[in-house]
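# next come a sequence and a model predicted from it.
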Amino acid sequence: MLYAVLKLLHVLSIVIWVGGMVFAGFFLRPAALQLPPPQRIPLMHAALQRFFAAVVVAVLVVFVTGGWMIGRAAKDSVQAGLPFNMPLDWTIMVVLGVLMMAIFGHIRFTLFRRLSRAVAAADWPVGGVALASIRTWVSVNLVLGLVIIATVMLMA
């Protein structure tokens, strides 16, 4: 039962993270582009601030639950007298997932800080550049997230 609950939390966290990237990139940003920079950039800042707070929690949940589930599988194998060989799809998921976490750290703690400073100073050109950088890296993370999902679903 614990494994099932942790797996559910793991998947729900991925849904929030990847789904939020889809929403921001394909729905929120195009709609916000209709606004002039003094309205658009603070709107995007406020939306991203809320989203990134949720992603911080999601990343922690994904990391802890994923590590626990892998550790549990390894422990079960060893207790059965078998070597633990992590499946290829799990390996891909871990490597790309950790890469996504590192990219998110860069987005949240470097690029978003630049955006926050630009918004506080009402420096819309700098804010636009910061948003463009965030969009680029969020797009990279979205592709990685979709590759993980496709890999796991196709190799399961």
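Nice, thanks for sending it over. This structure is a prediction, so every number in the text was calculated from the model and none was measured.
# can we go C-alpha only for contacts and neighbour counts from here?
Noted.
# show me which helix runs longest in this protein.
helix 37-79 (DSSP state H).
# what helices and strands are in contact with the helix or strand that it is followed by?
For helix 37-79, the succeeding helix or strand toward the C-terminus, using DSSP states H and E, is helix 88-106. Here helix 88-106 touches helix 124-155, going by 3 or more C-alpha pairs under 8 Å, 6 or more residues apart in numbering; DSSP states H and E.
# and the longest helix of the chain, what does it pack onto?
Other helices and strands packing on helix 37-79, by 3+ C-alpha pairs under 8 Å, 6+ apart, are helix 2-23, helix 29-32, helix 112-120, helix 124-155.
# please name whichever of those is nearest to residue 48.
Smallest distance to residue 48 across the helices and strands packed on helix 37-79 (C-alpha to C-alpha): 8.3 Å, for helix 112-120.
# another one to put next to it:
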Amino acid sequence: MRNLLLFFHLAGAIFWMGGMGFMLLALRPAAAATLQPAERLRLLTDVLRRFFPVVGISIVVLLLSGGAVMFSAWGQGMPRGWHAMAGIGAVMMLLFAHIVAAPYRRLRRAVAASDWPEGALRMGQIALLVRINFALGWMAILAVLLWR
């Protein structure tokens, strides 16, 4: 059972981290190099519209699987890395909730109104926050590997 929980936990993390990596390192730079601002903002907004529900599902999977593994190890001395991962993960989840609630909502409004300067500002904010989350994700992975 523990291996199945770990599989789901890793799958949730891989989907979320992989999506952030793809967005930051491949899609956004390629869109900036080949598309005009209006087309780029429409594309990236639509990509986020499709990706954010996947992140939401990943978060639920991470919470359930991680919580179950931690609960099953309760009282047996959990590694420090697990605590660090849980804390960093909580910060990442809160940051994602902020992205969806504030800059992404404003981005959608700006794109719907064809307000490209506002859309570019909001997309820049989202990219910065995603970079922070991406770095936090790597810190969580390192914590688990180094603090056994």
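Looks like it came in fine. In this text, all values refer to a predicted model and were calculated from it rather than measured experimentally.
# of the helices and strands packed on helix 37-79 of structure 1, flag the one that's most buried.
helix 112-120 (a mean of 18; mean count of other C-alpha atoms under 10 Å).
# still on that earlier bit, save the helices and strands packed on helix 37-79 of structure 1 as a markdown table, and put in distance to residue 45 of structure 1 too.
Shown next, in a markdown table, are the helices and strands packed on helix 37-79 of structure 1 (distance: least, C-alpha to C-alpha, whole Å):
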| stretch | distance to residue 45 of structure 1 |
| --- | --- |
| helix 2-23 | 14 |
| helix 29-32 | 11 |
| helix 112-120 | 7 |
| helix 124-155 | 8 |
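# in structure 1, which residue is most central in space?
Centroid check for structure 1 by C-alpha atoms, centre = their mean gives residue 17 as the closest residue, at 4.6 Å.
# I'd say that one and residue 60 touch.
No: using C-alpha atoms under 8 Å as the test, residue 17 of structure 1 is too far from residue 60 to be in contact (11.5 Å).
# residues in contact with residue 17 of structure 2?
134, 137 (C-alpha atoms under 8 Å, 6 or more residues apart in numbering).
# what about it, distance to residue 38 of structure 2?
According to C-alpha to C-alpha, to the nearest Å, residue 17 of structure 2 stands 27 Å off from residue 38 of structure 2.
# same thing with residue 146 of structure 2?
Using C-alpha to C-alpha, residue 146 of structure 2 is found at 44 Å from residue 38 of structure 2.
# kindly report the same for residue 110 of structure 2.
In terms of C-alpha to C-alpha, residue 110 of structure 2 sits 11 Å off from residue 38 of structure 2.
# now do the shared contacts for the two.
By C-alpha under 8 Å, 6+ apart, the residues touching both residue 110 of structure 2 and residue 38 are residue 116.
# what do we get in structure 2 for residue 126 of structure 1?
Matched by TM-score structural alignment, residue 126 of structure 1 corresponds to residue 118 in structure 2.
# how much space between that match and residue 111 of structure 2?
8 Å.
# kindly report the same for residue 101 of structure 2.
16 Å.
# just residue 17 of structure 2 next, same as before
26 Å.
# coming back round to it: name the nearest residue to the residue nearest to the centre of structure 1, ignoring sequence neighbours.
Once flanking residues are discounted, residue 17 of structure 1 sits nearest to residue 55: 5.8 Å by C-alpha to C-alpha, 6 or more residues apart in numbering.
# no more questions from me, cheers.
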